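Chemist: have a look at this fold, sequence not included:
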């Protein structure tokens, strides 16, 4: 019996990684006054009054939740902004995250990353920066998503009656 406990404890200790991750980054910074963190469920997309295609239903079925963390830059926290955006960039450079596309230039830009295989994606990550305003990281979590589904999800969000109450803390923080 003791040998089983030792094996289980050894497995647990060696399988836990001290490597930085976005999930850990969100947890570590969610209470900081320089950040706002939101967890949004699939209920943000109100489709009650919409006619959904089979594809739309599949997209919604694969979507679980969205995590957002935003850093608001001001004249008092420029050093922290530089440090924190560097931390996020380092996390996104790990082998876990694959870059899908990059956009923007100059002072504003962003990139989309994913975790998983191209047709079986478990997480999409949008990292957007603005030299004047700060940065935001959006994690879209789901099961077996693919790039076309994320585009369909964005389209559904635009058409649907979004539950904007869930976004009020973000709007208040950024103003």
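Modeler: Arrived safely. Small disclaimer: the values here were computed from a predicted structure and weren't measured. Numbering: from 1, shown residues only.
Chemist: alpha carbons only for contacts and neighbour counts from here, please
Modeler: Fine.
Chemist: residue 81 and residue 125, how far apart?
Modeler: 19 Å (CA to CA, to the nearest Å).
Chemist: another structure for you, compare them:
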């Protein structure tokens, strides 16, 4: 009986350890923050939305469902590092219950859109954009009970609003790609 208990303890320890080996997207962001090769920007929702006076009540509700937006950028300076990091991100997105909604582009420039959801409520939207010459951008939109249809309508509203989308907050991230 003691041998069976010992084997069970070992198996549980192995199972627990193997589960801990997989990095989450949040952990990847935290680890990358410590690396000077990356630029990490937390974007307030006020930067991505038209002024409150221009929004309808439905649009305000959609905006309230967005808690924060995180951008992580890597400007390609090292091909091996670029390759290893993009593989890490792809593995995380494949292993961490993200559902791929769409992908487009070509082999040298591509973008993929993922969601993490529970039933009809979306908790996270991830955009992973890669450019073989310039680097990659990983954007996370974290929220509570977000809805894809509402988010699409809201994005369309931002495009047509009389308040121009304020890109000043993104200059540091975009400059990384312009210098390459």
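Modeler: Arrived safely. Given the structure is predicted, the values throughout are model-derived calculations rather than measurements.
Chemist: more neighbours, residue 81 and residue 125 of structure 1?
Modeler: Taking neighbours as other CA atoms under 10 Å, residue 81 of structure 1 and residue 125 compare with residue 125 leading, 24 against 20.
Chemist: who touches the helix or strand the more buried one falls within?
Modeler: Taking DSSP states H and E as the criterion, the element that holds residue 125 of structure 1 is strand 120-130. Strand 120-130 of structure 1 has contacts (CA atoms under 8 Å, 6 or more residues apart in numbering) with 107-116, 135-146.
Chemist: do stretch 171-180 of structure 2 as well
Modeler: Applying CA under 8 Å, 6+ apart, the external contacts of stretch 171-180 of structure 2 come out as 39, 41, 73, 74, 75, 76, 133, 134, 135.
Chemist: quick check, nearest of these to residue 62 of structure 2?
Modeler: residue 41 (21.9 Å; CA to CA).
Chemist: tell me the secondary structure of residue 18 of structure 1, please.
Modeler: Following DSSP: H, G, I helix; E, B strand; the rest coil, residue 18 of structure 1 is assigned to coil.
Chemist: could you check how many residues crowd around it?
Modeler: Count around residue 18 of structure 1 with other CA under 10 Å applied: 7.
Chemist: residue 170 of structure 1 now?
Modeler: Around residue 170 of structure 1 there are 16 residues (other CA under 10 Å).
Chemist: that one corresponds to which position in structure 2?
Modeler: By TM-score structural alignment, residue 170 of structure 1 lines up with residue 173 in structure 2.
Chemist: from residue 19 of structure 2, how far out is that match?
Modeler: Taking CA to CA, one finds residue 173 of structure 2 at 33 Å from residue 19 of structure 2.
Chemist: residue 148 of structure 2 too?
Modeler: 30 Å.
Chemist: which residues touch residue 46 of structure 1?
Modeler: Residue 46 of structure 1 touches 160, 161, 162, 163, counting by CA under 8 Å, 6+ apart.
Chemist: same thing with residue 110 of structure 2?
Modeler: 103, 104, 129, 130, 131 are the contacts of residue 110 of structure 2 under CA under 8 Å, 6+ apart.
Chemist: tell me which of residue 148 and residue 19 of structure 2 has more neighbours.
Modeler: Set residue 148 of structure 2 next to residue 19 and count neighbours by other CA under 10 Å: residue 148 wins out with 14 against 10.
Chemist: what residue is smack in the middle of structure 2?
Modeler: Geometric centre of structure 2, nearest residue: residue 140, 2.8 Å, by CA atoms, centre = their mean.
Chemist: quick one: the residue lying closest to that one once chain neighbours are set aside from residue 90 of structure 2, how far?
Modeler: The shortest distance from residue 140 of structure 2 to any non-neighbouring residue, by CA to CA, 6 or more residues apart in numbering, is to residue 126 (4.6 Å). Computed as CA to CA, the residue 126 of structure 2 to residue 90 of structure 2 distance reads 12 Å.
Chemist: repeat for residue 149 of structure 2
Modeler: According to CA to CA, residue 149 of structure 2 and residue 90 of structure 2 sit 25 Å apart.
Chemist: neighbour count winner among these two?
Modeler: residue 90 (12 against 9).
Chemist: can you pick out the most distant pair from the contacts of stretch 171-180 of structure 2?
Modeler: Farthest pair in these (CA to CA) is 41 and 133. Separation: 21.7 Å.
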